[in-house]
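> My questions are about this predicted structure, shown below with the sequence.
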Amino acid sequence: MKSIFHIGKYYSPFKGGIENFMQHLMVSQCKSRHRVMAMVHHHQPGLPFSQSEEEGIQILRLPILTKLVFVPLALTARRYFRQYIIQESPDVLHLHMPNVSCFWLLFLSEAKRIPWVIHWHSDVLGAAPDWKVKFLYPLYRIFEKALLRRANAIIVTSPAYLESSSALADFTHKCVVIPLGIEDLPTSAPKPVRQQDAPLKLLCIGRLTYYKGHDYLLSAIKTLQAQGRAVHLTLVGSGELAASIKSRLNKDGLADIVTMKSELSDQQVASELYECDVLCLPSIERTEAFGVVLLEAMRAAKPCIVTDVPGSGMSWVVQHGKTGLVVKAADANSLANAIAEFDLNREMLFTMGKTGRARYVSYFTVDRVASEIDGLYERVAFESRQ
């Protein structure tokens, strides 16, 4: 049995791909009889430090003063890190990056006595970063490099991301590729393929923000509507673009064939996946480092349409022509053509969905991923004793 101390940005009930993965991973580690705890931030300012046990995991939530450039500011993080590292004496610190609070560990002698594993979920700078992020990154990079130098190992989620990450270029000797994974669910009977005259049901799940590429997907839907194709798109998510997307639906006459939903429970999201024909993830930059929602779709035996963003793991998770279709990024016509291809050949929905489910079972179950990570813990613990 190991004592594992995860340090993350947020945790459930906050919804996000990293948060979903952390939860699935830690539950799996608990089932393997490890002692697991996590220190994360409250996702709302003004809440006091809290401690709770959820699914056998000790969850410590840090108070935050505010959020600055998408970053939760936890001024008491150093004190709580020190207190719980001394109290719990963990065997390994598992740092989920990016996360500014992790920088406090650089100033704690107690933390430096413990092996560190960094889980590199994404670079801070995307292809078109917010100007405030770009301005502050040189300062952030000083601490980021210090953290990477101190790490015993760095987990990267796909070969493509490792090859393209400039932030990791000097540290590839520490990097190991381990994909993300999610817990399997009892499988239901596959939903029968819809009749050719029934609307093709598309689903897009994710935060309503610029890099998710919703504009291109909506343009593709408008093109298909003009061609007379019967399609229906459900957008699941919330974010800063919600109002502008809703306005566009009304302006472009798409309100009848595009439905927006937000604040869905896990069970409701699973129901949306079961009811859909195809999952679309039209992201336009490598801020979309992996796409956990793709695993959710593959688990449900649904094919996916993704974009070929250089450096992103999307086109590695989804195999073109086998488990879905990979199309040109930021290209509405390519998206429209892929959707039309599924519409014309409904049997592809079943065959690619079935192959996707098999790929998920072979590579992306959380128990398999947790086993690989456990092996990494063993290696860094051994090397740190030498």
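Nice, thanks for sending it over.
> from here on, contacts and neighbour counts on C-alpha atoms
Noted.
> what's the burial count for T209?
T209 is flanked by 15 other residues according to other Cα atoms under 10 Å.
> What of the one 5 residues further on?
Here the neighbour count serves as a burial measure; for H214 (other Cα under 10 Å) it reads 25.
> Please list all residues in contact with it.
Contacts for H214 (Cα atoms under 8 Å, 6 or more residues apart in numbering) come out as L208, P282, S283.
> Type out the ChimeraX command that picks the buried ones from those.
Command for ChimeraX that selects the buried part of these, burial taken from 16 or more other Cα atoms under 10 Å:
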select :208,282,283
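> What about the nearest residue to A230 once chain neighbours are set aside, how many residues nearby?
In space, and not counting its chain neighbours, A230 is closest to P199: 4.5 Å by Cα to Cα, 6 or more residues apart in numbering. When neighbours are counted by other Cα under 10 Å, P199 registers 16.
> ok, A332 touching L217?
Yes. Using Cα atoms under 8 Å, A332 is in contact with L217, at 6.2 Å.
> Please compare the first structure with the one that follows:
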Amino acid sequence: MRVLHFYKTYRSESYGGIEQTIYQLCKCSSASGIESEVLTLSDNPDPAELMYEGHKVHRVKLDLQIASTGFSFTALKRFAQLAAEVDIVHYHFPWPFMDLAHFVTRMNKPSVVTYHSDIVRYKTLLQLYRPLMHRFLDSVDAIVATSPNYLQTSSVLAGYRDKTQVIPIGLDKDNYPAPSATRMEEWRKRIGPRFFLFVGVIRYYKGLHILLDAARGTDYPIVIVGAGPIEQELKRRADEQGLRNVIFLGTVSDEDKAALLQLSYAIVFPSHLRSEAFGISLLEGAMYGKPMISSEIGTGTSYINNHGETGLVVPPSDPEAFRQAMQQLWDNPGQVQAMGTRAQARYQKLFTARLMGESYATLYRDVLAMHGQTETQVSLGT
């Protein structure tokens, strides 16, 4: 069975949560007999086609960006060509140009949409886009929400309960490098034996200003890994507040990230807006057996981090509550160890890439059946 994933960016150039989800799906689906390909946009699509860790990535020229939406004239023709060759088209929402491409090319293959997030930031433009969005969601065969929390709280998904199922995002720890003993020791010497860790792209909805406010008056190390649009603004804020215990590392290698996850005391994840629909870096912490501190925003973050079991969940945009949660974990190493153990067990039960791949393979077969096809038929090209 051949599946085409369609999204505006991909991990070969960009490392956000949706890109990571597509990557994990491409890697884990092969065990279920699925051949995955990706079509994405690029500032410099040379080469136009490449192999990325075992799967094919097709790249077309990004022509312009409007409100975080990439547009490409050549993508329409390429999408039509590739969709004709595969058995299922797998869309990743939100990306309004994708909806447009679906209708302009008159795509008629079995289709699945992973609904990663509501559109939160561009409320005025959303009003203009809403008719196209609903027409698109009406037209696809199946919709996937990444957590029961998001399905329950999304006003958009409320209108599609009959065609929506929950498949949580999963990770495969084997895809993460094992850091060398030398690298581990280097980080121990540089940061110390205990530290809180944040990992992620530094965007407006990550709530890092809340974390900085929570750090005031404390002395435990807080390490921030990642880069992004508001990175310099946050660094200035930390300097103005005299936060010598906050360490900005910027972008690090995969080996260094794995080392920091392994060495960290606990994960801090202060995202305060629904734009944070799941929280893959939060899940990475659980995968490494770390307790978590996150905010209750009605999304997948509170599905990963179950309050009192795997960590602590506090009200959003509340630096004092976040500070108290950090203090509680800092002062109670036994609780930290127990929560970390339970976090890792929850990951193993609900969030492995193997489970995600098997769940999507079942969904793909169900969608083919809606069109009167079987997996055997598509494999034989009949």
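Looks like it arrived, so ask away. From a predicted model like this one, the values you see are computed outputs, not experimental measurements.
> follow-up on the earlier one: the residue nearest to A230 of structure 1 and V278 of structure 1: what is the separation?
Counting by Cα to Cα, to the nearest Å, the gap from P199 of structure 1 to V278 of structure 1 is 12 Å.
> E240 of structure 1 now?
Relative to V278 of structure 1, and taking Cα to Cα, E240 of structure 1 is found at 25 Å.
> So for those two, which residue has more residues nearby?
Neighbours per residue, other Cα under 10 Å: of E240 of structure 1 and V278, the larger number sits with V278, 25 against 11.
> Quick one: map that one onto structure 2.
Matched by TM-score structural alignment, V278 of structure 1 corresponds to A266 in structure 2.
> which other residues reach stretch 231-240 of structure 1?
199-209, 221, 224-225, 257-264.
> what helix or strand is the equivalent of Q328 of structure 2 over in structure 1 on?
By TM-score structural alignment, Q328 of structure 2 lines up with E341 in structure 1. Using DSSP states H and E, E341 of structure 1 maps to helix 332-344.
> Now that helix: buried residues?
Buried residues in helix 332-344 of structure 1 (16+ other Cα under 10 Å): A332, N333, S334, L335, A336, A338, I339, A340, F342, D343.
> The fifth one contacts L224, correct?
Yes. Taking Cα under 8 Å as the contact criterion, A336 of structure 1 and L224 are neighbours in contact, 6.4 Å apart.
> in the superposed pair, what's the mean gap between the helix holding E341 of structure 1 and structure 2?
Mean deviation of helix 332-344 of structure 1 relative to structure 2 after superposition (mean Cα distance after the TM-score superposition for structure 1): 0.6 Å.
> Downstream of that helix, the next helix or strand is which one?
helix 347-363.
> so what does that following helix touch, helix or strand wise?
Identification of packing neighbours for helix 347-363 of structure 1 by 3 or more Cα pairs under 8 Å, 6 or more residues apart in numbering; DSSP states H and E yields helix 292-299, strand 324-327.
> Now flag whichever of the contacts of H214 of structure 1 is closest to R248 of structure 1.
Nearest to R248 of structure 1 among the contacts of H214 of structure 1: L208, at 13.4 Å, using Cα to Cα.
> what separates that closest one from L235 of structure 1, distance-wise?
Applying Cα to Cα to L208 of structure 1 and L235 of structure 1 gives a distance of 9 Å.
> and L273 of structure 2, how many neighbours?
20.
> and it, which of the three is it?
coil (DSSP: H, G, I helix; E, B strand; the rest coil).
> ok, now how distant is it from Y204 of structure 2?
When L273 of structure 2 is compared with Y204 of structure 2 (using Cα to Cα), they lie 9 Å apart.
> likewise Q348 of structure 2?
Taken as Cα to Cα, the span from Q348 of structure 2 to Y204 of structure 2 is 31 Å.
> Secondary structure element holding the counterpart of R354 of structure 2 in structure 1?
Taking TM-score structural alignment for the superposition, R354 of structure 2 sits opposite D367 in structure 1. Per DSSP H and E: D367 of structure 1 is located in helix 366-385.
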